[in-house]
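*Asks:* The following comprises the amino acid sequence and a computationally predicted model.
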Amino acid sequence: MTQTAIRLQNLRKAMAQTGTDLVVLGPGAHMHWLLGFHPHGDERPCLLMIGREREVFLMPALNAEAARTETDIAFCEWADDKGPGDALKQALAMLDAGSAAKVVLDETMRADFALLVLGALPGASHDFTVDTVGALRMRKDADEYAKLKENARIDDRAMQAALAALRPGMSEREVADVIHAQFAADGAKPEFSIVGSGPNGAFPHHATGNRKLQVGDAVVIDIGGRKDGFPSDMTRMAVIGQPPEGYEEVHAVVERAVCAALAAARPGVKAMDVDAAARNVIAEAGYGEYFVHRLGHGLGIEVHEPPFLTSTSETVLDEGMVFSIEPGIYLPGRFGLRLEDIVILRADGPEILSSLPRDMHVVPV
């Protein structure tokens, strides 16, 4: 069986278990995970509709020829001069879903696409993909793991290049340029590069800018690239010469928080409990108010996807889930400190994808 056939089979098992009659996906990550591609997405309704026994595309005629090179799924085509209404009715009839009682909608699709579907099924209840496509995507298979692991190796090399290049007087953008060049050398595209020096590091999502690195700066480097459809993500810390006052204590606290989360992350544990394990370490050290974001996020086709490790998440972690563990402490006007690793959850706990230590990197001056 092809990967798509296996995933469709697993999706239909999930549909049966959840009483779902129809799953409707728009162009995006869910569709790409299921099929290995997604057609061009614009304002024209383009929907993959999966019923209990077969699947069909609601397909704009303008895009049909290009999409046909990627899939042999049946198309119900519609043209601009007629609109999608009749083609949607045809698709529902082909799937025997005209009287569907429960419909699952892609939470990332355009609102007008979702309303088009719901308008055609006025008697149906609706939900999002958390128990169907979303649940399946959270558990990575061997091929996904291999691609994520290779991207982690590439991310390691980009981080090593950045750490080796750091010098006083170098701008944050120049550090990012080094990172991008290393990604390119490994055949990857830069996904993001946060370089936050000195007080800029206290902004968790700092926009890398023209500030020049100074002696005594702590530097947050949070980077990710993408190759073969999958991304990477990692954060490490550097200091330029002598660390700023209090830095070494904060680094030790954040490292303990990472270790606490790694120890707590086991199959069957709720995501909120892993978040709490790290958060409690930081709070007990007196820095609780300075840990201002969730502990982590899933990583797969998207850089941010379920599971999300928050203080309120009831998601039960399971083998094969891939997610970040990235506690941080952000001291306004002084510095920020975040340590991040991506892990895949195994039966006996998390496997870290990176091979780089989380130690403080000191740039000699």
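*Replies:* Perfect, I can see it now.

*Asks:* switch to C-alpha atoms for all contacts and neighbour counts from now on
*Replies:* Fine.

*Asks:* Would you map the helices across the protein?
*Replies:* Along the chain, counting by DSSP state H, helices occupy 3-18, 29-35, 61-68, 85-94, 111-120, 133-138, 142-165, 172-185, 247-264, 271-284.

*Asks:* Just send the ones you listed back as JSON lines, with distance to residue 231 and mean neighbour count too.
*Replies:* As requested, the helices of the chain are exported to JSON lines (distance: least, Cα to Cα, whole Å; neighbours: other Cα atoms under 10 Å):
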{"stretch": "helix 3-18", "distance to residue 231": "20", "mean neighbour count": "16"}
{"stretch": "helix 29-35", "distance to residue 231": "13", "mean neighbour count": "20"}
{"stretch": "helix 61-68", "distance to residue 231": "25", "mean neighbour count": "15"}
{"stretch": "helix 85-94", "distance to residue 231": "34", "mean neighbour count": "18"}
{"stretch": "helix 111-120", "distance to residue 231": "27", "mean neighbour count": "15"}
{"stretch": "helix 133-138", "distance to residue 231": "15", "mean neighbour count": "21"}
{"stretch": "helix 142-165", "distance to residue 231": "6", "mean neighbour count": "20"}
{"stretch": "helix 172-185", "distance to residue 231": "11", "mean neighbour count": "20"}
{"stretch": "helix 247-264", "distance to residue 231": "21", "mean neighbour count": "20"}
{"stretch": "helix 271-284", "distance to residue 231": "22", "mean neighbour count": "21"}
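
*Asks:* putting a second one here so we can go through both:
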Amino acid sequence: MERAVRDAAEEGLDGLLVTPGPDLLWLTGYRPTAITERLTLLVLRRDADPQLLVPTLERPDAESAAGAEAVTISDWRDGDDAYATAAPLLLSDGVYAVSDSAWAMHLLGLQKELPDSRYSSITERLPMLRAVKDADELARLQAAGAAADATFHEILKVPFAGRKETEVAADLARLLREFGHEQVDFTVVGSGPNGANPHHEAGDRTIAAVDMVVLDFGGLMHGYGSDTTRTVCVGEPTAEMRDVHEIVRVAQQTAFETVRPGIACEEVDRAARRVITEAGYGDQFIHRTGHGIGMTTHEPPYMVEGEKRLTVPGMCFSIEPGIYLAGRFGVRIEDIVTVTADGGRRFNDTDRALATVH
């Protein structure tokens, strides 16, 4: 919390206003049992001690949180004006960064109570707040990556041909939980032409022989995320399928080899995109190369053109180039990577060669 306040001061902010979500959990260890319409607000100011305002009925849970001793807890009762209670905790003309997930109702209530105050999103003003992971966070991410790898090894053993995408997706979700995930966030199974949609939701399409199938899956384990993608073929792939897959594999490897401290995030994107563009598929690579990961599966930093922020040891992000041939098939390969003192380290180690399934 002290570092967050220092970072905020360097950005010209008077402090941070943190509502339920990953930022609150990361800063205090407190996750409300239910995120409701009742205001919960952590106020971090450079000129005051940390204050946590909670509904009276949730105070016992807040007091039992891991970081409760580091904050002063106050409460408000149903029937009280929560915003009038919160107002004395803020500067009347303060400039604050607010959690991206804050309810508009709460922000509008604070603005009405303190009309001279000003607000912007934490991601806009402090995008690197949670980006650099400590040793414990890195260990959690590594464990989540290993569990996702184990899931991929097992999914190769299940039948694909003749089954619906939703059935394979259910297998992925079951395996993620078996290997330790407490939460499954997504199980993309894009077969045949559906693989050309990067965010395809598993549907009722029946997987057929010689289908390329994009498998993108992940969730939370010990509170930290996994996210990996491999593309497989049902039976023997065509020469074109092999060629496209190899281009993506080389692009992914080239981007990984680019990772080291002190490069701009956009350089990772450029490295992958250069390989795919030179192979003639630049227009078919239609998304950024990567995103940060931590307590959520998508967070800053982003590996995309225009992101000049420099990488530092402890940053963690995906590298996931792809080629998408509309109406035919798609290929994507994704690993989670962390920046080390002299390069990069993967948290996913499954084979990146084109695997075949039955």
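*Replies:* Thanks, I have it. Owing to the predicted nature of the structure, the values given are computational and were not obtained by experimental measurement.

*Asks:* What TM-score do the two superposed chains give?
*Replies:* Taking TM-score structural alignment, normalised by the length of the second structure as the basis, the two superposed chains have a TM-score of 0.92; 352 aligned residues with a Cα RMSD of 1.9 Å.

*Asks:* sorry, back to before: with distance to residue 102 of the first structure added, can I get the helices of the first structure in JSON lines?
*Replies:* Shown next, in JSON lines, are the helices of the first structure (distance: least, Cα to Cα, whole Å):
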{"stretch": "helix 3-18", "distance to residue 102 of the first structure": "9"}
{"stretch": "helix 29-35", "distance to residue 102 of the first structure": "19"}
{"stretch": "helix 61-68", "distance to residue 102 of the first structure": "28"}
{"stretch": "helix 85-94", "distance to residue 102 of the first structure": "13"}
{"stretch": "helix 111-120", "distance to residue 102 of the first structure": "11"}
{"stretch": "helix 133-138", "distance to residue 102 of the first structure": "15"}
{"stretch": "helix 142-165", "distance to residue 102 of the first structure": "30"}
{"stretch": "helix 172-185", "distance to residue 102 of the first structure": "44"}
{"stretch": "helix 247-264", "distance to residue 102 of the first structure": "37"}
{"stretch": "helix 271-284", "distance to residue 102 of the first structure": "28"}
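
*Asks:* closest one to residue 339 of the first structure among the ones you listed?
*Replies:* helix 247-264 (7.0 Å; Cα to Cα).

*Asks:* so where is the closest one in the second structure?
*Replies:* Under TM-score structural alignment, the counterpart of helix 247-264 of the first structure in the second structure spans residues 241-258.

*Asks:* For stretch 186-202 of the second structure, give me every contacting residue.
*Replies:* 165-166, 168-170, 172-173, 205, 207, 211-219, 323-331 (Cα atoms under 8 Å, 6 or more residues apart in numbering).

*Asks:* meant to ask about stretch 163-183 of the first structure
*Replies:* Contacts of stretch 163-183 of the first structure (Cα under 8 Å, 6+ apart): 154-155, 157-159, 161-162, 189-190, 193-197, 208-215, 225, 238, 240, 361, 363, 365.

*Asks:* Any idea how far apart the tips of it sit?
*Replies:* 14 Å (Cα to Cα, to the nearest Å).

*Asks:* Ok, stretch 128-141 of the second structure next?
*Replies:* For stretch 128-141 of the second structure, the end-to-end distance is 17 Å (Cα to Cα).

*Asks:* matching residues in the first structure for that stretch?
*Replies:* Taking TM-score structural alignment, stretch 128-141 of the second structure hits residues 135-148 over in the first structure.

*Asks:* what's the matching stretch in contact with?
*Replies:* Residues contacting stretch 135-148 of the first structure (Cα under 8 Å, 6+ apart): 10-11, 33, 129, 227-228, 230-232, 298, 300, 306-307, 318-322, 353.

*Asks:* Quick one: map residue 315 of the first structure onto the second structure.
*Replies:* Checking TM-score structural alignment: residue 315 of the first structure goes with residue 309.

*Asks:* list the contacts for the residue lying closest to that match once chain neighbours are set aside?
*Replies:* What sits nearest to residue 309 of the second structure in space, not counting adjacent residues and going by Cα to Cα, 6 or more residues apart in numbering, is residue 264, at 5.3 Å. Applying Cα under 8 Å, 6+ apart, we find residue 264 of the second structure in contact with 307, 308, 309, 310, 311.

*Asks:* who wins for most neighbours among those?
*Replies:* Scoring these on neighbours with other Cα atoms under 10 Å, the highest-scoring entry is residue 311 at 23 neighbours.
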